[in-house]
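**Q** Build me a structure from this.
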Amino acid sequence: MNIITEDQIRQNVRSRYKEVALQGITSSSCCSTEVNCCETSVAFDSESGKLGYSTDELSSVPVGANLGLGCGNPQAIAALKSGEVVLDLGSGGGFDCFLAAKQVGDQGKVIGVDMTPEMISKARLNAAKGGFTNTEFRLGEIENLPIPNETVNVIISNCVINLSPNKPQVFKEAYRVLNSGGRLAISDIVTTAAELPTEIKNNIEDMYSGCISGASSITELETMLKQSGFIDISIEPKDESKEFIKDWVPGANIDKYIVSAVIKARKQ
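**A** Sure thing, here's the model as predicted:
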């Protein structure tokens, strides 16, 4: 993939999520091809419940932080501890950051990085509304993190890395900013078919920005993580996620080709 194509992908993704941020509405997940839908916070909470978020978690974040984006609940698998520094790759409106912030407490810190300026503004506004003083939101690309070396304990991410046109670089950057013993706890989409259908694979406008055609296989992800230096790699597909994935693109049967997975790894 050449640089121009990578830039086109980033611009397409950035444009889509700018629209989500400005409208404050989306469809039932980040992985739908529809952006302009008449969803409400109640509908978002209902969909997020299917991803593993509890009622208490959903009610503990500022109104407007949950944009219905994601394919799992990464902070629930991260085993966060008080005082840890957490980095969220593709933090959106700050939803997972605010949940993580409650777990790490006042002695900890949560940093969200997003490449969409409108999302950063929205997250900062949500942080102010919720009185969160241990969160920080930085504009940047996850392939080039605005984070110093070895300053993070845990990296979380929710259905975002599949959107990157240069995933090996994402994992190299993740490894760079993690402390020794630091860990990844990611929810993302993986492919379950040998190859995606051409009409899905080549549809950058909708299917890529909708978290579908940019997905990698488990084998590919394992290779990327190993080459970046990670150990204790675990990628666990969640077959039950097909129940909500099938609704992302009605009639396209995409649940035959992708599934949500829990991805964990550690820096030695």
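
**Q** hey, let's count contacts and neighbours off CA atoms from now on
**A** Noted.

**Q** can you pull out the strands in this protein?
**A** 85-89, 109-114, 135-139, 152-158, 178-191, 216-217, 230-238, 258-267 (DSSP state E).

**Q** would a markdown table of those with distance to residue 6 and mean neighbour count be doable?
**A** Shown next, in a markdown table, are the strands of the chain (distance: least, CA to CA, whole Å; neighbours: other CA atoms under 10 Å):
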| stretch | distance to residue 6 | mean neighbour count |
| --- | --- | --- |
| strand 85-89 | 18 | 28 |
| strand 109-114 | 17 | 25 |
| strand 135-139 | 19 | 21 |
| strand 152-158 | 21 | 25 |
| strand 178-191 | 19 | 25 |
| strand 216-217 | 16 | 18 |
| strand 230-238 | 25 | 17 |
| strand 258-267 | 22 | 23 |
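
**Q** Next, format those strands as JSON lines and append distance to residue 103.
**A** What follows is the strands of the chain, written out as JSON lines (distance: least, CA to CA, whole Å):
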{"stretch": "strand 85-89", "distance to residue 103": "10"}
{"stretch": "strand 109-114", "distance to residue 103": "10"}
{"stretch": "strand 135-139", "distance to residue 103": "12"}
{"stretch": "strand 152-158", "distance to residue 103": "12"}
{"stretch": "strand 178-191", "distance to residue 103": "15"}
{"stretch": "strand 216-217", "distance to residue 103": "30"}
{"stretch": "strand 230-238", "distance to residue 103": "23"}
{"stretch": "strand 258-267", "distance to residue 103": "19"}
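
**Q** what ranges do the helices span in this protein?
**A** 3-23, 41-50, 55-59, 74-77, 95-104, 117-130, 167-177, 198-201, 218-228, 242-245 (DSSP state H).

**Q** List the buried residues for the third one?
**A** For helix 55-59, the buried set under the neighbour-count rule, 16 or more other CA atoms under 10 Å, comprises 57-58.

**Q** please give me the structure for this one as well, since I'd like to look at both together:
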Amino acid sequence: MHPAVRETYGPADLSGAPIFAGGFVNFGYWDAIDLGLPLSETERIRSQEDLYRRVLDATGPPRAAHVLEVGCGLGMGCEVTLREYAPAAVTGLDIHPDQLRRARNAHADLLRREPGRLRFVQGAAETMPAGDGEFDTVISVEAAQHFPDLRAFAAETRRVLRPGGRVAVTSFFTVDDLPGRPGELAELLETYANGLDIARPVSALADALLEDGFTHVRVESIGAHVWPGWDLWLSRWWAPGTWPRNFLRAYEHGILDYYLLTAERAG
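**A** Prediction:
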């Protein structure tokens, strides 16, 4: 585990920061929110839930399915999945033991009330503690920017999916593979400078899925529904020109974007 990941999701507890209201840790999908009106925590939480809804809708109806979330954090997305999509079961996978402890505490009532429908396990995206073909659906919401090895993630995803199973990943990537992109992002954004986020083109994950035999690989930019709302929310704490506001700047300068990738495991 990279030291920045260990600190950010351990002692620093990013999920407890006001910018991530509700315990989710994602930038949000703001399509259904009027950005011309004042934003409250209600709209912020809605944006984070809507990002999960966007991902889950892209996988097809997960009813009766066994769903795996890779990089589940506090498991708030697992709870949304269970509550709104009624799958047979959801497994939340995270590499950080502190996050798993917080997830089990946050969902203690649900874990007791519906044993077997929700569980949290520790593991890395590149070495998932799951059986071959164990899941019908794999999702990952704003975690892939941390994964050290996207090819290993693609291979493990194929292994744990049943034939015909689907994967949906959403996160931020560089728009191309120009060699100067990592340096540009490190100058703009602290999370790239300290190694928390890894600068890679979206094609790196798409190609990894294709090379591992996935079909119907689709890449969709959803940045227009992410970056403006995220930047407006950040403006409550940070002034223009401060590094957190540079996410929008990197998007507007054609360096970084937010994507949704979907694919199907061949039979």
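
**Q** coming back round to it: for residue 184 of the first structure, find the nearest of the helices of the first structure.
**A** helix 167-177 (8.2 Å; CA to CA).

**Q** re the thing from before, ok, which of the strands of the first structure comes nearest residue 99 of the first structure?
**A** Among the strands of the first structure, strand 109-114 sits nearest to residue 99 of the first structure (CA to CA), with 9.6 Å.

**Q** The closest one vs the second structure, mean deviation?
**A** For strand 109-114 of the first structure, the mean deviation from the second structure after alignment is 0.5 Å (mean CA distance after the TM-score superposition for the first structure).

**Q** Packing partners of that strand?
**A** With contacts defined as 3 or more CA pairs under 8 Å, 6 or more residues apart in numbering; DSSP states H and E, strand 109-114 of the first structure has these neighbours: strand 85-89, helix 95-104, strand 135-139.

**Q** Residue range in the second structure corresponding to it, please.
**A** Under TM-score structural alignment, strand 109-114 of the first structure corresponds to residues 89-94 of the second structure.

**Q** Quick one: distance of the matching stretch to the chain centre.
**A** How far stretch 89-94 of the second structure lies from its chain's middle: 13 Å, per CA atoms, centre = their mean, to the nearest Å.

**Q** Likewise for stretch 108-122 of the first structure?
**A** 12 Å.

**Q** would JSON lines of the helices and strands packed on strand 109-114 of the first structure with distance to residue 27 of the first structure be doable?
**A** Converted to JSON lines, these look like this (distance: least, CA to CA, whole Å):
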{"stretch": "strand 85-89", "distance to residue 27 of the first structure": "21"}
{"stretch": "helix 95-104", "distance to residue 27 of the first structure": "16"}
{"stretch": "strand 135-139", "distance to residue 27 of the first structure": "24"}
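
**Q** For residue 154 of the first structure, which of the ones you listed is the nearest?
**A** Closest of these to residue 154 of the first structure is strand 85-89, at 4.8 Å (criterion: CA to CA).

**Q** tell me, the closest one lands on which residues of the second structure?
**A** So strand 85-89 of the first structure sits over residues 66-70 in the second structure, by TM-score structural alignment.

**Q** Give me the distance from the matching stretch to the chain's centre.
**A** 12 Å.

**Q** Mean deviation, that stretch versus the first structure?
**A** Looks like 0.2 Å for stretch 66-70 of the second structure (mean CA distance after the TM-score superposition for the first structure).

**Q** Nearest to residue 26 of the first structure among the strands of the first structure would be which one?
**A** strand 152-158 (15.9 Å).

**Q** Show me what residue 129 of the second structure lines up with in the first structure.
**A** Checking TM-score structural alignment: residue 129 of the second structure goes with residue 146.

**Q** contacting residues for the closest residue to that match other than its chain neighbours?
**A** Nearest-residue entry for residue 146 of the first structure: residue 140, 6.3 Å, with adjacent residues in sequence omitted and distances by CA to CA, 6 or more residues apart in numbering. With contact set as CA atoms under 8 Å, 6 or more residues apart in numbering, residue 140 of the first structure has these partners: 113-116, 146.

**Q** Need the max-distance pair from those residues.
**A** Farthest apart among those by CA to CA are 116 and 146. That separation is 14.0 Å.

**Q** more crowded one of those two?
**A** When residue 116 of the first structure and residue 146 are compared on other CA atoms under 10 Å, the one with more neighbours turns out to be residue 116, at 25 against 14.

**Q** What separation do you get for the residue nearest to the more buried one when sequence neighbours are not counted and residue 21 of the first structure?
**A** Leaving out its chain neighbours, the residue that sits closest to residue 116 of the first structure by CA to CA, 6+ apart is residue 14, at 5.6 Å. Applying CA to CA, to the nearest Å, the value for residue 14 of the first structure to residue 21 of the first structure is 10 Å.

**Q** Show me whatever sits in contact with both of residue 116 and residue 146 of the first structure.
**A** The contact sets of residue 116 of the first structure and residue 146 overlap at 139-140 (CA under 8 Å, 6+ apart).

**Q** quick one, what contacts the residue nearest in space to the middle of the first structure?
**A** Nearest to the mean C-alpha position of the first structure, counting by CA atoms, centre = their mean, stands residue 158 at 2.5 Å. By CA under 8 Å, 6+ apart, residue 158 of the first structure lies in contact with 69-74, 89-90, 186-188.

**Q** Could you find the counterpart of residue 244 of the second structure in the first structure?
**A** Aligning on TM-score structural alignment places residue 244 of the second structure opposite residue 249 in the first structure.

**Q** ok, how many other residues are close to the nearest residue to that match once chain neighbours are set aside?
**A** With sequence-adjacent residues excluded and distances taken as CA to CA, 6+ apart, residue 249 of the first structure is closest to residue 32, at 5.8 Å. Residue 32 of the first structure: 22 surrounding residues under other CA under 10 Å.
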